[in-house]
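Enquirer: pasting the structure only:
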């Protein structure tokens, strides 16, 4: 079997809120959840498991590859909801997207403060 990414646990202040944020933004259906996790499942089968840790949450970076049509819809939702976003990871170009690596990209923070990057073309 080739190596593939199966799941990760993402720290959340409110696991339900974080899972709902990603489901609505990325047009994903609800996924079965259990124990301390509220899950969403990406189209490739990868599980994102949101949990509320008993410690202060440290910002992490998560980058998701999406197609151009979904990018257009997601970007429209970000703007409609007034989500602060940037064209760059240094957050120096607010309210913009980038066109690097032959595609488009945008950075924003999720409800727990994690840095989220959406891109339409892989870097490699």
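Expert: Cool, the structure landed. Please read all numbers here as calculations on a predicted model, not as lab measurements.

Enquirer: when you work out contacts or count neighbours from here on, use the C-alpha atoms and nothing else.
Expert: Noted.

Enquirer: from residue 124, how far off is residue 67?
Expert: 16 Å (C-alpha to C-alpha, to the nearest Å).

Enquirer: equivalent analysis for residue 59, please.
Expert: Distance from residue 59 to residue 124, by C-alpha to C-alpha: 25 Å.

Enquirer: please say which of these two ends up with more neighbours.
Expert: Shown here are residue 59 and residue 124; by other C-alpha atoms under 10 Å, residue 59 has more neighbours (14 against 4).

Enquirer: is that one in a helix, a strand, or coil?
Expert: coil (DSSP: H, G, I helix; E, B strand; the rest coil).

Enquirer: contacting residues around the residue nearest to it when sequence neighbours are not counted?
Expert: Nearest residue to residue 59 in three dimensions, chain neighbours excluded: residue 114, at 4.7 Å (C-alpha to C-alpha, 6 or more residues apart in numbering). For residue 114, the contact set (C-alpha atoms under 8 Å, 6 or more residues apart in numbering) comprises 58, 59, 60, 61, 62.

Enquirer: take this one as well and set it beside the first:
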């Protein structure tokens, strides 16, 4: 069997609000209860993000989603409709632009706990 990532823990100040927001932006289901103390976001059939309530300080983590062109448009529309600031550079200022320098489209945004989310249509991390 190939190795696959099954779930990942996401530390948060408010696990329910954070899980609900990510699920809304991605257009995927979530639950206020899961196994243990987690609020799961069901990213796809094989990956769950388990939001866990932590007190500060906790590490700020970068998460990246590779999506299709149609999903990119739909998610970006939900980001815009939610009034979330986004940018075209990983450490850049909020510019409400889309990076197209890597053969696809990329945007970055931060959620209330400070984690950085990235959405791209073409992976620059590995050869195509």
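Expert: Here it is on my side, so go on. The structure displayed is predicted, hence computed values, not measured ones.

Enquirer: as TSV, the contacts of residue 114 of structure 1 with distance to residue 83 of structure 1 would be great.
Expert: Formatted as TSV, these follow (distance: C-alpha to C-alpha, whole Å):
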residue	distance to residue 83 of structure 1
58	20
59	17
60	18
61	17
62	17
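
Enquirer: of the residues you listed, which is the nearest to residue 41 of structure 1?
Expert: Nearest to residue 41 of structure 1 among the contacts of residue 114 of structure 1 is residue 62, at 14.7 Å by C-alpha to C-alpha.

Enquirer: mind listing what the closest one touches?
Expert: Contacts for residue 62 of structure 1 (C-alpha under 8 Å, 6+ apart) come out as 114, 115, 116, 117.

Enquirer: by neighbour count, which of these wins?
Expert: residue 117 (20 neighbours).

Enquirer: is it true that that residue lies in a helix?
Expert: No. Per three-state DSSP, residue 117 of structure 1 lies outside any helix segment and is strand.

Enquirer: could you pull out the helices for structure 1?
Expert: Using DSSP state H, the helices of structure 1 run over 15-26, 68-80.

Enquirer: winner for burial among the ones you listed?
Expert: helix 15-26 (a mean of 18; mean count of other C-alpha atoms under 10 Å).

Enquirer: which residue numbers in structure 1 does stretch 100-120 of structure 2 align to?
Expert: Under TM-score structural alignment, stretch 100-120 of structure 2 corresponds to residues 99-119 of structure 1.

Enquirer: hang on, the earlier thing: so which of the helices of structure 1 gets nearest residue 90 of structure 1?
Expert: So among the helices of structure 1, helix 68-80 is nearest, using C-alpha to C-alpha, at 18.6 Å.

Enquirer: run through the residues that contact residue 122 of structure 2.
Expert: Residues near residue 122 of structure 2 by C-alpha under 8 Å, 6+ apart: 66, 102, 103, 104, 105.

Enquirer: which member of those residues is positioned nearest residue 44 of structure 2?
Expert: residue 66 (11.9 Å).

Enquirer: my guess is that closest one contacts residue 123. True?
Expert: Yes. Look at residue 66 of structure 2 against residue 123 with C-alpha atoms under 8 Å: they come within range, at 6.8 Å.
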